[in-house]
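Chemist: fold the following.
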Amino acid sequence: MKTKIVTTFLLTLLLGIAVKGQEKVTSPEFLKYTNSKWVDSVMKSLTPKERIGQLMFVAAYSNKGIEHEKEILETIQKWNIGGLVFFQGDPVTQVKQMNSYQKQAKTPLLGAIDAEWGLGMRLDSTISYPYQMALGAIQNNNLIYKMGTEVARQIKNTGLHLNFAPVADVNNNPDNPVINYRSFGEDKYKVAQKSIAYMQGMQNAGLLTTAKHFPGHGDTNTDSHYKLPQINHSLERLNNLELYPFKELINAGLNGVMVAHLNIPALDASEKPSTLSKAIVTDLLQNKLGFSGLIITDAMRMKGVTNNNKPGIVDKEAVQAGNDVLELTQNVAKAITEIENAVKNNSILQADIDNRVRKILAAKQWAGLHNYKPTPNKNLVHNLNNANAKLLKRQLVEASLTVLKNDDDVVPLQKLDTLNIMSISIGDSLTTKFQKTLGLYDNVKHFNIGNDINPATIDKLKKAINNHNLILLGIHDSSAFPKNKISFSNTLLKFIEGLPFNKTVVTYFKNPYSIAKIKNIEKAKSLILTYQDSKTTQDIAAQLIFGGASANGKLPVSIGSKFKAGAGLTTAKKIRFKYTLPEDAGLNSKTLNSGIDSLIQQAISNKAIPGAQVLIAKNGKVVLHKAYGTHTYSDTTKVKLSNLYDIASVTKISSALPALMHLQDANKFSTEKTIDDYLPYFKGSNKAGIPFREILTHQAGFSPWIPYWQNTLRKNGSYKWHTIKRDSSARFPIKITSNMWLNRNYKKKVFKAIKKSPVSDVKKYKYSGLVFYLLPTIVEEITSTNFVDYINANFYDKLGATTLTYNPEQKFSHSKIIPTENDFLFRHSTIHGTVHDEGAAMMGGISANAGLFSNANDLAKLMQMYLDMGTYGNEEFISKNTLKQYTSVQFPDNNNHRGIGFDKPYLIYKGENSNTAKDASKESFGHTGFTGTMVWMDPKENVLFVFLSNRVTPTRENRTLYKLNTRTKIQQVIYDAIK
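Modeler: Below you'll find the model as predicted:
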C-alpha cells in the first residue's frame, strides 16, 4: 500500500508541470451529445444488462462465411453489444454484413477497424497507404492530414465509424517487434505533429479515431500479442518522452485512446497490465492528463492481458480500471456476468456504467448513427480506389523517399550517353517493377538474384559489373511487413558487401533499421530509402534515380552508428518524364482513359488498325502510356509498350531536322542558305538558290515525291540487272529484303532524279518529301561525321531514346518490331524490320523522309525536348530561339500553315477535315506519318501526344483510320480531360 501511495505522489509531482499545460485541453467534439435527446431516449430503452453490453466490441470478418455471420447476429441480438471490429475480408461483403447486423441491432452498432495504413491493412481490393515510419520521413504534414481525410472517406464508405489509429508510440527501440515500422519515428515532437495531422484529417472528415498504444509501446522488445512487455523507465522519462505525443493529441481534441497491455512499474507498482490499471487508466489518463474521450482497451484476447487472467474477470477489471470499451472480449457472456455482479456488490458503480454508455452513444450520434441509413455498395470498389485516392498514395510515397547519400549529386542521373548501366535486384528472381521503370529512361541491363545465389551466378555478375560503370542495386523485401531483419544467406550478404559501392546507387526497399546489418552499404555512391517494398515504391524510386521524381524525406529513426534521425538530402527537381496518373497533371482520368480506349477500340473493330501505342504527357508528366490490340489482324501477339513501330514521316522532325537546328545554333547551318550552298552538286539546277526556309516549309514548289523503285523494273516486272540482285556483294551491298540487294551507286540515281525533278514557278504550299532524302548527306557534309552517329551522339543517346533507330532489325528481334505492309509491287514480301517507304529503303534504310523506328516512350523524349524548348534531362539540345523559329508559321500570307519542318494547325479550322483537334492552339506543332503515326505538341497547354500504329497493314489502301479521324479525335479527348 505504501508503494502505491509513493508512486501516486511522484506521478502527481512529475506530471504537475504537464497538467498546468493541460488547461487548454480540447474536449472531443462528440461529447456535446452526451445528454442529447437521442442519447436520453436510448438510455431509457436499455436494461442494465444491455447497458453493459454496449461496452463490448467483438471481432467480425467478412471472409469467414455464413456460420460466422450467424454467430455475430446471435451475439448482437442476445447481448446488445456496442460495436463490431472488422478484420479480414472484402469491402462489398463487409458493407452487406454491416447493413444486416445494423438491421438486427436494437441499438445502432459502432463499426470499427484497425486500419493504420488504410483499408488495405484488412480488406482486399482496397488501398494500402505507406506505413507510419515512411510517413515519418515526410516533411509536409498537410499530406498526412490529407491521407487522414481520405482514409476516413474510405472507412465510412464501408459502413464503419471508428479507426484504431494513429499509432502515437515513439519507437526508440530498433528491436521492437510490434511497433517499429508502425511508428512515425523516434522524435517525440515529430511523432506528435504527424499523429495530430493524421488524427485531425480523420476526425474533420467525420471519423472517430483512437490514438494508441497508451502510455507508450515504443521502447519494448516484446510483442504484447504473445507476452506482457515490461517498461522499466522512470516517471520523468515516461512523462518527457512516451507520454508526450498523447498529451499533445489530447490537447488537440483527440476523441479516443487505446490502452496497451504493458507492465510499467513506475506508473503502477503492481504487475497488472496497464489495461487493468486504475492508476494508469483513471488516475493518469483521465485525471492527470484530462482526457475525457473514449478509452478503449487493446484487444482483450491478446496474451499480454489474458495470461494468468480468466475471461470475464479480466473484462471486469478493465472496467474497474476506467476503460469505456472492451475490444474483442473473449467471452461476452462471462464478461457481462462478472460486470453485472460487480455492480451488484458496488465494486463498479451503476453510475459509472451509465456515464460510459452515454459517452459511447454520444460517439454514435456524432458518427450519424442516430439517423442510421444502410450503406450503399454500388460501385464501391471503384469508389474506394478512385483516381484521387491512388494519386494520394503516390504523393505520399514520393514525399517519403529519403536520400541518405548522394555523392557528386549522382542522383538524378545526368549525361546518359556517358553511362553504361546495369541493375541488380536482390531478393526477387523476376524482373521487378523497379527494373521495368528504370528501363523507361535508358538502356539498362537487368540481373536478378534470389537467396540461393551460387558461384556461377556470382562470376557472371562480377564480369557484368566490370563491364558497366554504374550499378543500380535494388535490395528487396520478401516478407509481408518490413521487419528489422536480414534473411539473406551468408553468400549473398558477402556478395552485397563486396560490391564496388563507389559506382553503385543503392535503393533499399526494406526496414531502414536493417541497414545497420549490412557492412559497407554506407559507402554507396547514393543510398535511397523507401521504407517498404511495393510496386508503387519501386516505380517511384526508379523515377527518382532518373529525375522523374524528387526526394526531400528525412530519416525518422537512427540507423545504428551509420545514420542519425533527421538525415536526408534534397535532390534536384524533376528533369525527365514523370510517369504518373492524369490527376497529377490536372486531367480527369475517366474522361481521358475511357475516351481514348473507346476510340482505339472503334478503330480496331473497324479494321482501321490492328493495334497501337498511345502516350500522353502534360507538364512533363506521362499520364497515359498504353498499348492496344495485336501486331497484325491475323496475329494474336499483343502489342507491348516495348514494341517498335515504323514512324514514317515523323522521321522528318526526328532525325535531320533536330540536327539542322543544332547546327544552326553552332552557326554551321542557316535556313536562309540554299541546297547548293551545302551540296555543290545542285549548282546550276532548278533548285539552286532556293532557301531552306522555303524548302522546309514546302513552299518551294518541289514535286511531292518520286517513285524511285519503279526505275529498277523492266516492262515484264523483273529487276534491271544493274539495280537489284538476289544476293549481296561488294557492288550490291544495300539490303532491301533478304533476297533483294541494291546497287551501291543507286543513291546517286536518287539524287539525280531529285535534281532533275520539276519545280513549280508558283510559290505556295505543296507538300514534298524530296529534300529530306538529301538532308542526311547535307549533315554529313557540314559535320564530316556519319549521319546516324551524329544524331545518336547529339540526341538519342543523351535522351536515353534507345529504340529510336534506323534499321531496327540490326539491333532487335522481329518479335519486338511491328510489321507494316504486304508489298506485292516492289518487295513481294511482308515488310517487317525494314522501312516501309520504298525511297528510304533504297537509301539503305537511312533517310530523313522516313526510316526511323521507335516505341512511343522513346519518341516522346525527343518530342518533350521540343516542347520544353530544347531542354531535357537538365541538358540543352537546341536553343529556345531556334525552336521558336522552326515551330512558327513562316508564310501565313501565302495561306501556308507550316513551320520549318514541323506541321502546324490549319490557319482556319476545317472541322473534321482539319489536321488537329479543334482545341489545339495555334502555337501547337507536330507531324503525321503514312503508316498511321502522329506526334503533336501544344506549348499553350504543355501537352504532348504520341500515336503509333500500322494502318498500312496489310495494305496501304486501307484509309479507314483517316475516315474515322481517330488521331485528332483522341487529341480532342486530351483537351476535354483538361477541361
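
Chemist: going by C-alpha atoms from here, please, whenever you check contacts or count neighbours.
Modeler: OK.

Chemist: from residue 130, how far off is residue 391?
Modeler: 13 Å (Cα to Cα, to the nearest Å).

Chemist: correct me, but residue 842 touches residue 747?
Modeler: Yes. Counting by Cα atoms under 8 Å, residue 842 touches residue 747, with 7.3 Å between them.

Chemist: please identify which of these two sits among more neighbours.
Modeler: Neighbour count, other Cα atoms under 10 Å: between residue 842 and residue 747, residue 842 has more, with 23 against 18.

Chemist: what sits against the more buried one?
Modeler: 709, 734, 736, 742, 746, 747 (Cα atoms under 8 Å, 6 or more residues apart in numbering).

Chemist: let's have those residues in CSV, adding secondary structure and distance to residue 318.
Modeler: Below are the contacts of residue 842 laid out as CSV (DSSP: H, G, I helix; E, B strand; the rest coil; distance: Cα to Cα, whole Å):
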residue, secondary structure, distance to residue 318
709, helix, 93
734, strand, 89
736, strand, 86
742, strand, 92
746, helix, 95
747, helix, 93
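
Chemist: how about this one, so we can line them up?
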Amino acid sequence: MPRLNRVHLLAAAAMTAAVAVGSSTLGPVRSGVDEEPADVPVANQSDGDEMQAWIDDTIAGMSLEEKVGQIFVTYAYGPSADSAHPDNVTEFGVETPAEVVQRYHLGGVIYFNWTDSFEDPVQVAGLSNGLQEAALSSGAEIPLMISTDQEQGIVTRFREPATQLPGSMALGAGRNRDDARTAAAITGQELRAVGINQDFAPVADVNVNPANPVIGVRSFSSDPALVSELVTAQVEGYQDSAVRELTVSSAIKHFPGHGDTNQDSHDAMPEIDHTREEWEELDAPPFAAAIAAGADTVMTGHILMPELDDSGLPATLSPTVLTGLLRDQLGFEGVISTDSLQMQGVRNEVADERIPVLALQAGADQLLMPQYLDVAVDAVLAAVESGELTESRIEESVRRVLAMKWQRGVISDPLVDVDRVAEFVGNADHLAAAQQITDHTTIAMRNDAGLLPADAPASALVTGPDTTALAALADSLSQRGVQVRQHLTSASPTAAEIDEAVGAAAEHDMTIALTNAAWNESRAGQRELVRSLAGSDASLIAVATRDPYDAAYVEEATTWLATHSIGAQAMESLTRVVLGEIAPVGTLPVTVPAPDDPDTASYPFGHGLTWSVTG
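Modeler: Have a look, this model is predicted:
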C-alpha cells in the first residue's frame, strides 16, 4: 500500500487538531473507575526528601554488580518462581526464575505467554510474589519492576478472565478521553492486582503509513493532536490514583516515533526520512504531551532517522536522540527503557556485547531483554573496568530506576494479596465498563443500500479468517435467536473456499464477512471473498476487524463497518450496531487512502455514518 503524502498529512493534522482536541468527548477526565484521582506520588518536598535519602543510602551499600543488575530487565521461564525449566538452564545457567533474579541481581522481569508467565490470575500473582521474595532475599534486597506489554487490542498478554479492552485505534475511533483513561485505569488495576507494576504502554506513535507492519492499529491515530490527547489520558489512567498501589508505571513508545515505516524493527532496521520540522510537527507532540502528564518511562525504538542523527546509529543507541532530544529538548527526567535488545533492528547493526554499552552511553536506563544476558552484563562490567563507562553513569540510571520503584509504591508494598485477586481481575464493573467503551468504537463506513440497522434475521452466515471473531460473533447473534453458521477461511481464501462461502450465503438471510488486514497483498483472497459475496444475491455486511483500510479495496461491497478488533466485546458491539440496538458513533481516526492513489482519500479522517435507533 502506498504511503499518504506527508504534506497532505501535516496540513490535515493542523486543520483537525482543533476539532479533535475541542470535541465534547475530549473534555475533563472522569474515570468511572477511580473518581478521585490524586497527583502522582511524591508530590511534596518531604516525600521527595525521604525518597532521595533512601536512594542515597541504598546505592551506597550496593556492589557494582548489584548496580549493573538493576538496569537489566529480562524474562524467565516457568509459571512459578521455583519452577525448574530447561530453557532457563540454556539461556541463564540456572533452573528457576527465582535463581535468574538472584544470579544477575535483576532490577526487573518481564512476563510473556511464551515464557509460561500467564496461566491464570492467581498463578500470576503467586509468580510475582515469588520473584519479589527472591529479589528481597538476595543482593541489595531491592524489589523488582515486573512488566508486560498489555496495550490491549492486538498486543495483549494478560488474557481472559482479565478484562479485555479496546486497543489504541479503536479508542481513537471513539475519540473519548474518559474512555481512554478508564481503559488504562482498569488495565493498570488488574495488572497491579497480580503483581505487575510496569506496563509497556501506551503507544505514542502517529501511524501515518497505512502499510506499517508493526504499529498500525496499535496507534491511536494518524493525527498527532488526537494521539497526544489519548496518550495523555492513558498515562493518567495508569499512574494517577488515590491509592498508589493500584497504579502501574506507564511506558510510552517508541521514541522518537515509529509511525511512518513499512518495515518491522523486529526483523530489520526501519529508516524514517522525516525532517527535523516534520518530526517536531508529527512525531514529537504525543511524547511531549505524555511527558508533561508525568509518564514514568519512555521506550526507545530501533529506528533510524537520519535527519535527526546522521551517525547511522539507531535511536536506541543514539546520544543525539536519547540525550539531545528526549532529555534536553523534551525535558524527560524519568526512566528511558530500550525496546527488546533481541530485535534484529538493533542486532543487525551492532554486536551483542556492544549494544548495552552504547545504549547506556546514549542515555538509556533500563536495558530490556538482551539476547545473551550474561554477555550483556559482563560487557557493562568490563566497560566500567576499562573506563569506557563510569560507575557514576551506572548510578545515574540506578537512581532513576529506584525512584520509579519508590514512586510507584513498589518499595513500600512489593507483594500482592493472592486472596484478593478476583476482586479486581475481570470483575463485573470492569467488564461492564469494557463493553460500554467498546460500544463507542464501531465505525459505519458505508451504508449505501440502507441495509442498516437491520431486523434480526432468521439465519446468518458469518465468514472470515479468525476463529475467535467468528465464534464471538456467532455467540452474540445466537443470543438474539439467530441461527448462525460459521465459515472459517484461510488468511487468503482459495477459490474453493470462496465458492463454498457464496453457496452458503445463498442459504441464509444475512451474511457478515469479516476481514483482517485484507489490504495486505498476502491476504488479497479476502478481497475476492467479499467481492464475490457482494456480486451474489447475499445480503452482505462487510466488516474490517483490524485496519479500516480494507474497505477501500472492495468498492463492490456497499455496506462496510470497522471494529479494529476481533475480540468478544467488539463482536458484541458489532451485533448491537447491525441489529439497531445502538447507533454507531465511531469516526475514522486515520485517513483511508485510495489503493492506487495515496493522495486521494477513499474515506477521510473523521468519516463515520450514524443513525437514530429506538428502544
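
Chemist: TM-score for this pair?
Modeler: Here the superposed chains carry a TM-score of 0.79, computed using TM-score structural alignment, normalised by the length of the second structure; 535 aligned residues with a Cα RMSD of 3.1 Å.

Chemist: rewinding a little: settle it for me: which of residue 391 and residue 130 of the first structure has more neighbours?
Modeler: residue 130 (27 against 17).

Chemist: isn't there a strand covering that one?
Modeler: No. If the criterion is DSSP: H, G, I helix; E, B strand; the rest coil, then residue 130 of the first structure is coil and not within a strand.

Chemist: residue in the second structure paired with it?
Modeler: Taking TM-score structural alignment, the alignment pairs residue 130 of the first structure with residue 166 from the second structure.

Chemist: same question for residue 572 of the first structure.
Modeler: So, by TM-score structural alignment, residue 572 of the first structure is matched to residue 612.

Chemist: which residue ranges of the stretch 151-300 of the first structure form helices?
Modeler: With DSSP state H, counting those that start in this stretch, the ranges of helices along the stretch 151-300 of the first structure come out as 188-204, 235-237, 244-251, 278.

Chemist: what's the span of stretch 283-301 of the second structure from first residue to last?
Modeler: Per Cα to Cα, stretch 283-301 of the second structure runs 12 Å from first to last residue.

Chemist: revised request: answer the last question for stretch 486-505 of the first structure.
Modeler: Terminal-residue distance, stretch 486-505 of the first structure (Cα to Cα): 20 Å.

Chemist: which ones are touching the closest residue to residue 160 of the first structure other than its chain neighbours?
Modeler: Distances taken as Cα to Cα, 6 or more residues apart in numbering place residue 111 nearest to residue 160 of the first structure, at 4.3 Å, with adjacent residues excluded. Going by Cα under 8 Å, 6+ apart, residue 111 of the first structure touches 83, 84, 85, 86, 98, 159, 160, 161, 162.

Chemist: trace residue 111 of the first structure over to the second structure, please.
Modeler: Going residue by residue (TM-score structural alignment), residue 111 of the first structure aligns to residue 146.

Chemist: its match - that's part of a strand, no?
Modeler: Yes. Residue 146 of the second structure forms part of a strand when assessed by three-state DSSP.

Chemist: what's the separation between it and residue 110 of the second structure?
Modeler: As judged by Cα to Cα, residue 146 of the second structure and residue 110 of the second structure stand 6 Å apart.

Chemist: and residue 283 of the second structure, what's its match in the first structure?
Modeler: In the first structure, residue 283 of the second structure lands on residue 242 (TM-score structural alignment).

Chemist: wait, its match sits on residue 169?
Modeler: Yes. When contacts are counted by Cα under 8 Å, residue 242 of the first structure is listed as touching residue 169 (6.9 Å).

Chemist: overlap in contacts of the two?
Modeler: What both residue 242 of the first structure and residue 169 touch, as defined by Cα under 8 Å, 6+ apart, is the set 216, 217, 218.

Chemist: closest one to residue 15 of the first structure out of the residues you listed, please.
Modeler: Nearest to residue 15 of the first structure out of those is residue 216 (Cα to Cα; 15.7 Å).

Chemist: which one is the residue nearest the centre of the second structure nearest to, not counting chain neighbours?
Modeler: Nearest residue to the geometric centre of the second structure (Cα atoms, centre = their mean): residue 151, 2.9 Å. Nearest residue to residue 151 of the second structure, sequence neighbours excluded (Cα to Cα, 6+ apart): residue 201, at 5.3 Å.

Chemist: what's residue 201 of the second structure aligned with over in the first structure?
Modeler: Mapped onto the first structure by TM-score structural alignment, residue 201 of the second structure lines up with residue 165.

Chemist: I appreciate the help and will end here.
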